[in-house]
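1. okay, here's the prediction I keep looking at, along with the sequence it came from:
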Amino acid sequence: LWRDPAAIILIVFAFTFALYSVSKDIKTEVNNAPIGVVDNDHSPLSRRLTDALQPPLFRKPVALTAETADAALETGEVIFVLEIPPDFEADLLRGRKPGLMLLIDATAMTQAGLGASYIGQIVSNEAAQALGSPAAEASLPVRVVPRTAFNPNHQAVWFVSVMQIVLDLTILSILLVGAAFMRERERGTIERLLVMPVTPIEVALSKIIANGVVVAGAAFFSLELIVRAGLGVPVNGSTALFMACVAPYLFSTAAIGILLATSAGSMPQFALMSIPVFVILNLLSGAVTPMESMPAAMRAVMEASPTTQFVALSSAILFRGAGLAEIWRPLAAIIAIGAIALTAALLRFRAQMAKAG
């Protein structure tokens, strides 16, 4: 690995700049969303509603007309258009129930859903305060007061940064270990292994441990220096327990890398085979979309993925401060999956060595 500068640069880049930039730049919450207002009322209340749409949730509202609103949505100038009808304030004062029209560019899927909820809350609160009437929930016999135990401001960077470490561990362990095996075959050194007093499992473990130690060390420094110090994400759980769980996870994913390497005919073929594997492992692991939103059959299949188990384990440790008593089930699953994958990889490798001999 030390003689492979490209691999070293990849490891450093993945756990530093790539992790920091992805965590800071990819946001799932509403932030600086462009919004336009069609004010057909021009009343104190309509101006109050417009002024209430403030950063950091929304940009300063753009004044639009009914004729220009559709064009602004189609060109992407705005995501939301709030249209206030004529006599809106007067109708409210008379006890009527006038309606507001909210146009949304739903291609911005995440911001569209959350933004519509925020705008609805802002309109309700401002209208109640302007008219001197109590908020709707104040008249109810029960009042719901939500309290967020972790990440109270719902900052995506707290979640994305940790999941990016999981993604980097997955990709690099598969690529580095698999590439090490492919280099042995392409350089012809696999024949030298046949005459050495080593077993296939010793050869496999040497590749896994050598690359795994480097990747795990990079993940530790990334968690401490980039996630904690650089991004300011509070990690509630035990870093030592997390790193102890990283080891069996790297064995599982590295075994997948060996299995792919023994199935590929060349390094380009191995790279192409690896791409759909770690893309599926990441996208369907619960790191990007909730497992509960997937079809039951897909959830059952992905339960056999070490990444799915590791995402659940990492979230429990780093977000909720869970101990070994809470995470032993996904940890045991990772070890079992890794043992199966490593056994299959060794059988393939042994068959290749016997064929070469």
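-> That came in fine, so what should we check first? Because the structure is predicted, anything quoted here is derived from the model rather than measured.

2. going forward, measure contacts between C-alpha atoms and count neighbours the same way
-> Will do.

3. OK, contacts around the closest residue to A130 other than its chain neighbours?
-> Computed as Cα to Cα, 6 or more residues apart in numbering, the closest residue to A130 that is not its neighbour in sequence is L45, at 6.8 Å. Contact partners of L45, counting by Cα atoms under 8 Å, 6 or more residues apart in numbering, are E89, A127, A130.

4. how many other residues sit next to the first one?
-> Right, E89. Residues within reach of E89, counting by other Cα atoms under 10 Å, total 21.

5. then the last one?
-> Residue crowding around A130 was assessed by other Cα under 10 Å; the count is 13.

6. could you do the second one as well?
-> Using other Cα under 10 Å, A127 has 20 neighbouring residues.

7. and the gap between it and A116?
-> A127 sits 16 Å away from A116, going by Cα to Cα, to the nearest Å.

8. same check on the first one?
-> Computed with Cα to Cα, the distance linking E89 and A116 is 21 Å.

9. likewise the last one?
-> Applying Cα to Cα, one obtains 21 Å for the distance of A130 from A116.

10. which ones are touching I335?
-> By Cα under 8 Å, 6+ apart, the neighbours of I335 are P248, Y249, S252.

11. next, the one to line up against it:
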Amino acid sequence: MSDDRTESAFLTRLTALVRKETRQMLRDRSNLMVGLLLPVALILLFGFGLSFDVKNAPVALVMQDRSAGAREIVSGLRGSAYLDPIDVETMEQASRMLREGKVDAIVQIPNDFASRQVKGGAEIQLILNGVDSTTAQTLEAYIQGAVGVAVARQADRGGATASGGSVTLMTRTWFNEEGNSRWYLVPGLVVLIMTLVGAFLSSLLIAREWERGTLEALFVTPVRPLELVLAKLAPYIVIGLIDLTMCLLAAVFLFDVPIRGSMLAIILVSFLYLLVSLLVGLLISGVTRNQFAASQVALLTSFMPALMLSGFVFDLRNIPVAVQVVAQILPATHFMGVIKTLFLAGTDWGMVASNSLILMGYIAILTILTRRTLRKRLD
């Protein structure tokens, strides 16, 4: 009987405690957000946003020979579901498109293709964008397969053995000749570190002062919201620039990654993106006014998207259109593209200017929104 009473009392206390904790959890919206929204975000990001497939890869096609044999090769490329050939008049234009990232490869059919094919020694030049070594290797295999199918079709029509050996693919890799994955990943780390230092750390600033009650003391002083924003940003700008310096030194001396673009351009776009990240963090902290909630929102809205949807891990052209639209809204996507180009391909001032204007637009919008969250009022 005593045991029954003890068990009943235990269940009564446990039930009461479970009810109390459940009510407390339902009142704590930040915990609910982490527990329910974070899994949903991860499911959507990994399910729809993560793809290592190569589909409809843009390939610049330079046809200097328009014979029947050359057109047969082109039809093989156009018939592949993995390739999207784009007709280009000159190699100079194709090279510019490859450097700007508008195409992933160049296929050049030389003007002596037909005569060499008759002799059994025709060659086609393939130039790959080696910034992403995995994509380059996959694309090379697809193009070799498409050319082989086209040559086999020619041989069948001519009654010859379908071997595909009469056409040789001469492959060169630009921007990452060694196919070193570090050359692809290290520039992207600059984006992630700037995001971490900017959005994640600064998201705790205003929230911490709201929790401690120190922000109210500033409301009775002549300090203006814009002045408060600038004062909050200043120390973290210094930290961000120090981190950028460490990234550049590590890239060159630790990982042997070349920096082929202008150092001035790298510093300029990195500084602009650092400001964007810091303002995002300040905006989050001003809206949430809670350190835990601010850190979680910063993780979900800045660091995770920068990791998954900026082009750091895989080519954004291989994901669904809806996810591509979301990716283009992210500041990290624009910074990722230009920083990789500056590291490995060289300086494209047009690309630097366009992405810098986009980042400055984000700075203007975020500054206005952040000032509104820091108005002198008490809720």
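-> Good, I have the coordinates. What you are looking at is a predicted structure, and each value in this text was computed from that prediction instead of being measured.

12. picking that back up, out of the contacts of L45 of the first structure, flag the one nearest to I208 of the first structure.
-> Set against I208 of the first structure, the nearest of the contacts of L45 of the first structure by Cα to Cα is A127 (62.6 Å).

13. what helix or strand is the closest residue to the closest one other than its chain neighbours on?
-> Of all residues not flanking A127 of the first structure in the chain, L45 sits nearest, at 7.2 Å (Cα to Cα, 6+ apart). Using DSSP states H and E, L45 of the first structure sits in helix 44-52.

14. which part of the second structure matches the next helix or strand after that helix?
-> For helix 44-52 of the first structure, the following helix or strand on the C-terminal side (DSSP H and E) is strand 62-63. Across the second structure, nothing matches strand 62-63 of the first structure (TM-score structural alignment).

15. just checking, next helix/strand downstream of strand 62-63 of the first structure?
-> Next element after strand 62-63 of the first structure (DSSP H and E): helix 66-74.

16. just checking, what packs against that next one?
-> Helix 66-74 of the first structure sits against strand 35-39, strand 80-84, with contacts defined as 3 or more Cα pairs under 8 Å, 6 or more residues apart in numbering; DSSP states H and E.

17. buried set for the last one?
-> Of the residues in strand 80-84 of the first structure, those with enough neighbours to count as buried (16 or more other Cα atoms under 10 Å) are F80, V81, L82, E83, I84.

18. make TSV out of the helices and strands packed on helix 66-74 of the first structure and add distance to A287 of the first structure.
-> As requested, these are exported to TSV (distance: least, Cα to Cα, whole Å):
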stretch	distance to A287 of the first structure
strand 35-39	30
strand 80-84	28
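
19. quick one: closest of these to L175 of the first structure.
-> strand 80-84 (42.9 Å).

20. beyond that closest one, next helix or strand please.
-> Later in the chain than strand 80-84 of the first structure, the nearest helix or strand by DSSP H and E is helix 88-93.

21. which strands or helices does that following helix pack on?
-> Helix 88-93 of the first structure packs on helix 44-52, going by 3+ Cα pairs under 8 Å, 6+ apart.

22. give the aligned range of the helix it packs on in the second structure.
-> On the second structure, no counterpart of helix 44-52 of the first structure exists by TM-score structural alignment.

23. tilt between that helix and strand 35-39?
-> Here the directions of helix 44-52 of the first structure and strand 35-39 differ by 170 degrees (axes from the mean of the first three to the mean of the last three Cα atoms, to 10 degrees).

24. buried sites along helix 44-52 of the first structure?
-> Buried-residue list, helix 44-52 of the first structure, by 16+ other Cα under 10 Å: L45, S46, L49, T50, A52.

25. do stretch 287-302 of the first structure as well
-> Within stretch 287-302 of the first structure, the residues that count as buried by 16+ other Cα under 10 Å are A287, M291, R299, M302.

26. ok, so of these, who is nearest M273 of the first structure?
-> M302 (18.6 Å).

27. the second structure: which residue goes with the closest one?
-> So, by TM-score structural alignment, M302 of the first structure is matched to A327.

28. show me what L272 of the second structure aligns to in the first structure.
-> Checking TM-score structural alignment: L272 of the second structure goes with P248.

29. now that match: which helix or strand?
-> helix 239-263.

30. check which helices and strands that helix sits against.
-> helix 156-186, helix 200-221, helix 267-283, helix 306-314, helix 324-356.

31. give me the angle between the fourth one and helix 324-356.
-> Right, helix 306-314 of the first structure. 160 degrees.
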